[in-house]
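In: based on what follows, work out the 3D shape:
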Amino acid sequence: MSSIDTLFEANAEVLSELVGFLEQIREEDYRDISQLFGDASIGQHCRHIIEFYECLASQYDAGVICYDLRNRDERLQCDPGFALEKVQGLQEALRLPDKTLLLVQQYNGMSHSSQTTFSRELLYNMEHCVHHQAMVKLATQRLEYMLLPTDYGVARSTREYRNSAGK
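Out: Just a heads-up that it's a prediction; the model follows:
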């Protein structure tokens, strides 16, 4: 299996975990503002994950990736069923050849750019997704009906360390 194929599989696995989460969460809990997040909801964290992946897929052809240009679609943060459809579509939309990209970000009114690759951005999005899944897991601990895997929101490197250390 090639390096890019391994990345596709790793991202598909992380997104499948998100699918499992979205299939369980009740809409009212998804939209509810969590005290853990200040003024954000679980749905807003899921929207954030999805829109980063969408940026990567939709801006790939242009060769310039700017995560600042997210849609911020409120339906994604209010409707877990809609978010679920988007995630399922992303799992195949991200199967693209590796190539050089330009990463652009706005900071303090200035545009900054850096050369990157599609595979590097897949790695970034995967870790970004896991990071937000970890926060969401904390917010759902009070929801007795949620059954998340023990490793939900745990980085791959941490999982592998735990396995090798017998933990």
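In: from here on, contacts and neighbour counts on C-alpha atoms
Out: Will do.
In: could you check how far residue 140 is from residue 102?
Out: 37 Å (CA to CA, to the nearest Å).
In: I figured residue 31 was touching residue 78, is that so?
Out: Yes: applying CA atoms under 8 Å, one finds residue 31 in contact with residue 78, separated by 5.3 Å.
In: touching both of the two, which residues are there?
Out: Shared contacts of residue 31 and residue 78, defined by CA atoms under 8 Å, 6 or more residues apart in numbering, are found at 43-44.
In: and the two? Which one has more around it.
Out: Set residue 31 next to residue 78 and count neighbours by other CA atoms under 10 Å: residue 78 wins out with 22 against 19.
In: tell me how far that one lies from residue 43.
Out: From residue 78 to residue 43 the distance is 6 Å (CA to CA).
In: what do the two both touch?
Out: Common neighbours of residue 78 and residue 43, using CA under 8 Å, 6+ apart, are 30-31.
In: list the contacts of the helix or strand residue 136 falls within.
Out: Using DSSP states H and E, residue 136 falls within helix 118-140. Applying CA under 8 Å, 6+ apart, the external contacts of helix 118-140 come out as 4, 7-8, 10-11, 14, 18, 34, 36, 42, 45-46, 49, 52-53, 56, 60, 97-101, 146, 148, 152-155.
In: filter these down to the ones in strands?
Out: 34, 100-101 (DSSP state E).
In: redo those as CSV? Include distance to residue 83 and neighbour count.
Out: Compiled in CSV, the ones in strands among the contacts of helix 118-140 are given as follows (distance: CA to CA, whole Å; neighbours: other CA atoms under 10 Å):
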residue, distance to residue 83, neighbour count
34, 19, 17
100, 29, 14
101, 27, 21
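In: to check against the first, give me the structure of this:
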Amino acid sequence: MPEANACPYSECLFDENAALLERTAALLEDLEPDAYATVDARCLGGSIGGHTRHCVEFYQCFLAGLESGRIDYDARARDVRIENEVAHAVAALRHIAEEIRDASARQDTMHLLRVIENHTGSDTDWSATSVGRELRFLLSHTVHHCALIAILLRLRGRTVPEGFGTAPSTLRHRAAQKASSSCAA
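Out: Now for the predicted structure:
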């Protein structure tokens, strides 16, 4: 039986996504512009800004898809301001976190979605999906890119908060293991 204070499952997915975006914004807000936008050859030519833009635009595609019923993650704007200007990126992350929380309040009016897998122009290019499935995907996808951001920050000698770039389920598992081992002691 779930805990009395546990949030409904899909609501937790909205909250976890919004919280991850807010943590990312908080981590980046004091970063120097050069450190944010500089490409690092040690990480396959990626930059903190590039990873951030990529994630922001996936959420933008998701939110647009909530309105249209069709999500096309390839239809990203590829906004160089998000990639190169840390203040612009932080504002975008916070705005999307707010939109995700607002969408949570409307979740009972949301319908099944379709996500595009191919671009042949056929209706068979689109697969059925759900808001929950896409939120799971976005969370996993963003955590992966946050892990890469954490590596880039550490390569620059920066301290990264414990758990940043780690999946929420892994953090919960570690906490449970720690609690279990402290009880056994």
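In: one step back: buried residues in the helix holding residue 136 of the first structure?
Out: Going by neighbour count (16 or more other CA atoms under 10 Å), the buried part of helix 118-140 of the first structure is 118-123, 125-130, 132-133, 136-137, 139-140.
In: spatially central, which residue of the second structure would that be?
Out: When CA atoms, centre = their mean is applied to the second structure, the residue found nearest the centroid is residue 142 (3.4 Å).
In: now, of the contacts of helix 118-140 of the first structure, which are buried?
Out: Buried, going by 16+ other CA under 10 Å: 4, 7-8, 10-11, 14, 18, 34, 42, 45-46, 49, 52-53, 56, 60, 101, 148, 152-155, out of the contacts of helix 118-140 of the first structure.
In: inside helices: which ones of those residues?
Out: 4, 7-8, 10-11, 14, 18, 42, 45-46, 49, 52-53, 56 (DSSP state H).
In: for those, which one is nearest residue 89 of the first structure?
Out: residue 53 (10.7 Å; CA to CA).
In: go ahead and confirm that closest one touches residue 90.
Out: Yes: at 7.3 Å, residue 53 of the first structure counts as touching residue 90 under the criterion of CA under 8 Å.
In: what residues in the second structure pair up with the helix holding residue 136 of the first structure?
Out: Aligning helix 118-140 of the first structure against the second structure (TM-score structural alignment) gives residues 131-153.
In: what's the match for residue 55 of the first structure in the second structure?
Out: In the second structure, the residue paired with residue 55 of the first structure is residue 61, using TM-score structural alignment.
In: name the nearest residue to that match, ignoring sequence neighbours.
Out: Distance criterion CA to CA, 6 or more residues apart in numbering; nearest residue to residue 61 of the second structure, sequence neighbours excluded, is residue 73 at 5.7 Å.
In: on the three-state scheme, that neighbour is what?
Out: coil (DSSP: H, G, I helix; E, B strand; the rest coil).
In: doesn't residue 55 make contact with it?
Out: No: applying CA under 8 Å, one finds residue 73 of the second structure not in contact with residue 55, separated by 10.4 Å.
In: can you get me a residue count around residue 165 of the first structure?
Out: 8.
In: how far away from the center of its chain is the helix or strand residue 102 of the second structure falls within?
Out: Using DSSP H and E, residue 102 of the second structure maps to helix 86-105. Mean-position distance between helix 86-105 of the second structure and its chain equals 11 Å (CA atoms, centre = their mean, to the nearest Å).
In: what packs against that helix?
Out: helix 9-28, helix 33-37, helix 48-68, helix 80-84 (3 or more CA pairs under 8 Å, 6 or more residues apart in numbering; DSSP states H and E).
In: which part of the first structure matches the first one?
Out: The one in question is helix 9-28 of the second structure. Residues 3-22 of the first structure are where helix 9-28 of the second structure lands when matched by TM-score structural alignment.
In: which residues touch the matching stretch?
Out: 80-81, 83-84, 87-88, 91, 94-95, 97-98, 119, 122-123, 126, 129-130, 133, 146, 148, 152.
In: for stretch 155-170 of the second structure, same thing?
Out: By CA under 8 Å, 6+ apart, stretch 155-170 of the second structure touches 16, 27, 140, 143-150, 153-154, 171.
In: reformat those as CSV; add distance to residue 33 of the second structure.
Out: Shown next, in CSV, are these (distance: CA to CA, whole Å):
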residue, distance to residue 33 of the second structure
16, 27
27, 13
140, 27
143, 22
144, 22
145, 19
146, 18
147, 20
148, 18
149, 15
150, 16
153, 13
154, 16
171, 30
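In: I'd like to know which of those is nearest to residue 77 of the second structure.
Out: Nearest to residue 77 of the second structure among the contacts of stretch 155-170 of the second structure, with distances taken as CA to CA, is residue 145, at 18.1 Å.
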